[in-house]
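Colleague: Here you go, sequence then predicted model.
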Amino acid sequence: MEAALVVLVVALALGFDYTNGFHDAANAIATSVSTRALTPRVALVMAAVMNFAGALLGTEVAETIAKSIVALDHASTSTELTVVLCALVGAIVWNLITWWFGLPSSSTHSLIGGLVGAGMAGGLPIFWSAIVDKVVLPMVLSPLIGFVLAFAVMIGILWIFRNAAPARTHRRFRIAQTASAAAMALGHGLQDAQKTMGVIFLALLSVGWADPANGIPLWVKLAAAAAISLGTYSGGWRIMRTLGRRIIELDPARGFVAETVSAVVLYANAFILHAPVSTTHTITSAIMGVGATRRLSAVRWGVAKNIAVAWVLTIPASAAVAAAATWLVTVW
């Protein structure tokens, strides 16, 4: 029975990773596609390859997910597996709902919300202080830093190229966007694929199929990397339209700055803070930052408000779905 539950958890985790890929593919490539720096198909292939590479660069974020959200070592093996399983259900359901409505919500926070909701419903201790330090503070600060940094860098770019020929400048930034989009996709794989690794690692630890001292097995890393890459290649056109055009019409220079700033924020959180931040929040706030350099009214704040509502709802909504799933499984 426990072995079957582990297999089911692994399958659902990889399914979540796949939905994460097509849900968040827009994060890496929407700006490049909207400015015509890359064609949609070329951008998706590039993003899929870089997602795979990024997923193999580290495990620090995965360790945070596995050890700093819910205390699974205080329960029976069946309870542990049920909590992880229902956490994934909550995350996947919220991902699909926001994808359907074209809202770029955070797969990161839907998974964390799922773990919190399922853990509470399962009667397990929650590491609230770690959640505040590793989730809540980065969730608030990363978009603010992304907005301010993108705004400042864009002002600097406008000043540096103030006397340059617009056509030539746009052409150069279109070429540069190939590199910035690749950097963004690498950061997406570095952050988001690791969360799935962390969940699978939790399931394996619960039944003794993995040794904490040896870290995450290689097959888990490869499977998570492959799932998010396949999901990315399948595309996320609804959300791509929202990020690429509905917030603001981007030009190549602004697209380059938004992607570069977002990549820097993702790398800093992964390698320095080991914090699971949202690629969605980061790129969206950076797009708003570069857009605000035109004028504040250039940003479609109504669309931004709808996105912000989805951000606020993500953790409690996915937690509620996961808690309901846990209660149903327990009663049944």
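Modeller: Yep, it's here.
Colleague: When you work out contacts or count neighbours from here on, use the C-alpha atoms and nothing else.
Modeller: Noted.
Colleague: Show me which residues of stretch 73-87 are buried.
Modeller: For stretch 73-87, a neighbour-count test (16 or more other CA atoms under 10 Å) marks 77, 79-87 as buried.
Colleague: now stretch 14-27
Modeller: 14-27.
Colleague: ok, now which ones touch Ala319?
Modeller: Contacts for Ala319 (CA atoms under 8 Å, 6 or more residues apart in numbering) come out as 87, 90, 110, 113-118.
Colleague: Next up, identify which helix or strand it is on.
Modeller: Using DSSP states H and E, Ala319 falls within helix 301-331.
Colleague: dropping in the other structure now:
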Amino acid sequence: MSPELIAVLAVILAAMAFDYTNGFHDAANAIATSVSTRALTPRVALAMAAVGNFVGAHFGAEVAKTVGDGLVKLPVGIPSLGVVFAGVVGAIAWNLITWYFGLPSSSSHALFGGLVGATLFATHGTVEWDTILVKVLIPMVASPFVGFLLGFAVMVGIMWAFRRGQPGKLNRGFRIAQTISAAFMSVGHGMQDAAKTMGIIVLALYTGGFQDSATDIPWWVFWTSAAVLAAGTYAGGWRIIRTLGRKIIDLGPAEGFAAEMVASSVLFFNALVLHAPISTTHTITSAIMGVGATKRLSAVRWNVAGNIVIAWITTFPAAALIACIVYFAVRPIFG
């Protein structure tokens, strides 16, 4: 077995580990609202989210190409594989830290931060700052505002449309509707987050010299990335589910439906139209806040929201710093 193949396999295994942590870390994105409103039981919700993630992954090719070829440029060779490996491990470490504290940070931005940090430290690659700005940093700032405003607007529309309805009957109806909105949310999550792992694997294949393009995605990459993300999702991330589903606002079925439909719509638009790898975590969390604000601003537990925002802000630089440390440790191994 050649050194290049060993190095590529090491990166692929690290990418699969990230994919799995992404699944249980971000399972809350798809199911927290449905579980908290009792629209779905936890295991049924997780199973549905796992299937949705698997399906959605097969529609995320353009997002994967952005990650594999648009964020950093690395020359072919084993040292570049060390950069990718360090970036992925940095993202895994940050995922585990934020999962432990129950903070719904962005696995996507952890991956991007890790990859950028390791590339800057290595000095033999270049960061595509134009792409980072347009497809990472701007969406990172814009998506919470869009999610909040759309969540607020959609919830106001629902409240007006059903203002004369019977609460008990409406709750039963929206619990059924949440099955659909949660399914859309899980497909959108797979479309975004499995694609990011796919992009890393393709980048590893390219820098290892096993394919000539950083945008061609072999069929087995779709299947493995989708399956591992689905498995991680089914394992669940209960700490973060509790934060999103219970600690930000007291969600009812109508609020849960509104938040999920807003978030899934934003995910679909960015994946299929803009090809931008946005954060599912930012989108659903801000949508929940916007929905909650229709009751009254004090309905949102802003102290919890503040902790989440701090995690958002620190994710990119923290993952970058961890990746730098990891690269320093593994550089002698990768040459």
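Modeller: Happy to help now that I have it. Every value quoted in this text rests on a predicted model; they were computed, and no experiment measured them.
Colleague: in the stretch 151-300 of the second structure, which spans are helices?
Modeller: Along the stretch 151-300 of the second structure, counting by DSSP state H, counting those that start in this stretch, helices occupy 167-207, 219-235, 238-242, 253-269, 280-293.
Colleague: could I get those as a markdown table with mean neighbour count and distance to Gly52 of the second structure?
Modeller: Shown next, in a markdown table, are those (neighbours: other CA atoms under 10 Å; distance: least, CA to CA, whole Å):
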| stretch | mean neighbour count | distance to Gly52 of the second structure |
| --- | --- | --- |
| helix 167-207 | 25 | 4 |
| helix 219-235 | 22 | 8 |
| helix 238-242 | 21 | 17 |
| helix 253-269 | 26 | 12 |
| helix 280-293 | 28 | 14 |
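Colleague: Would you tell me which of the ones you listed gets closest to Phe152 of the second structure?
Modeller: Evaluated with CA to CA, the helices of the stretch 151-300 of the second structure place helix 280-293 nearest to Phe152 of the second structure, the distance being 4.4 Å.
Colleague: quick one: the closest one to the first structure mean distance?
Modeller: Its match in the first structure and helix 280-293 of the second structure itself, once the structures are fitted together, sit a mean 0.2 Å apart by mean CA distance after the TM-score superposition for the first structure.
Colleague: For whatever residue of the second structure lines up with Pro40 of the first structure, which non-adjacent residue is closest in space?
Modeller: Aligned counterpart of Pro40 of the first structure in the second structure: Pro42 (TM-score structural alignment). Nearest residue to Pro42 of the second structure, sequence neighbours excluded (CA to CA, 6 or more residues apart in numbering): Val35, at 5.8 Å.
Colleague: Looks like that neighbour contacts Leu46 (just checking).
Modeller: No. Taking CA atoms under 8 Å as the definition, Val35 of the second structure is not a contact partner of Leu46, at 9.4 Å.
Colleague: okay, those two: which has more neighbours?
Modeller: Between Val35 of the second structure and Leu46, Leu46 has the larger neighbour count (other CA atoms under 10 Å), namely 28 against 25.
Colleague: Surely the more buried one touches Gly232?
Modeller: No. If you go by CA under 8 Å, Leu46 of the second structure and Gly232 don't touch, sitting 9.8 Å apart.
Colleague: quick one: the longest helix along the first structure to the second structure mean distance?
Modeller: Assignment by DSSP state H gives helix 2-34 as the longest helix of the first structure. When the second structure is overlaid, helix 2-34 of the first structure sits 0.4 Å from its aligned residues on average, using mean CA distance after the TM-score superposition for the first structure.
Colleague: Stretch 81-90 of the first structure too?
Modeller: So stretch 81-90 of the first structure averages 0.4 Å relative to the second structure (mean CA distance after the TM-score superposition for the first structure).
Colleague: Map Phe22 of the first structure onto the second structure.
Modeller: With TM-score structural alignment as the criterion, Phe22 of the first structure lines up with Phe24 in the second structure.
Colleague: Now for that match: which residues touch it?
Modeller: 232-237.
Colleague: Redo those residues as JSON lines? Include distance to Phe269 of the second structure.
Modeller: Listed next are the contacts of Phe24 of the second structure as JSON lines, based on distance: CA to CA, whole Å:
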{"residue": "Gly232", "distance to Phe269 of the second structure": "25"}
{"residue": "Thr233", "distance to Phe269 of the second structure": "23"}
{"residue": "Tyr234", "distance to Phe269 of the second structure": "25"}
{"residue": "Ala235", "distance to Phe269 of the second structure": "28"}
{"residue": "Gly236", "distance to Phe269 of the second structure": "26"}
{"residue": "Gly237", "distance to Phe269 of the second structure": "26"}
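Colleague: you'd agree Leu103 of the second structure is up against Gly306?
Modeller: No. The criterion here is CA under 8 Å, and Leu103 of the second structure misses it with Gly306 at 10.7 Å.
Colleague: Those two - which one has more neighbours?
Modeller: Taking other CA under 10 Å, Leu103 of the second structure and Gly306 do not tie; Leu103 has more neighbours (25 against 11).
Colleague: got a list of what that one touches?
Modeller: Going by CA under 8 Å, 6+ apart, Leu103 of the second structure touches 239-240, 243, 307-308, 311.
Colleague: Roughly how far does the corresponding residue of the first structure for Leu13 of the second structure sit from Phe52 of the first structure?
Modeller: Counting by TM-score structural alignment, Leu13 of the second structure corresponds to Ala11 in the first structure. Using CA to CA, to the nearest Å, Ala11 of the first structure is found at 18 Å from Phe52 of the first structure.
Colleague: So for the two, which sits in the more crowded spot?
Modeller: Remark: of Ala11 of the first structure and Phe52, Phe52 carries more neighbours, 27 against 14, as counted by other CA under 10 Å.
Colleague: distance from the host helix or strand of Leu44 of the first structure to the second structure after superposition?
Modeller: Assigning secondary structure by DSSP H and E places Leu44 of the first structure in helix 40-55. Helix 40-55 of the first structure differs from its equivalent in the second structure by a mean of 0.3 Å after superposition (mean CA distance after the TM-score superposition for the first structure).
Colleague: Against which helices or strands is that helix packed?
Modeller: Under the contact definition 3 or more CA pairs under 8 Å, 6 or more residues apart in numbering; DSSP states H and E, helix 40-55 of the first structure sits against helix 2-34, helix 166-188, helix 218-234.
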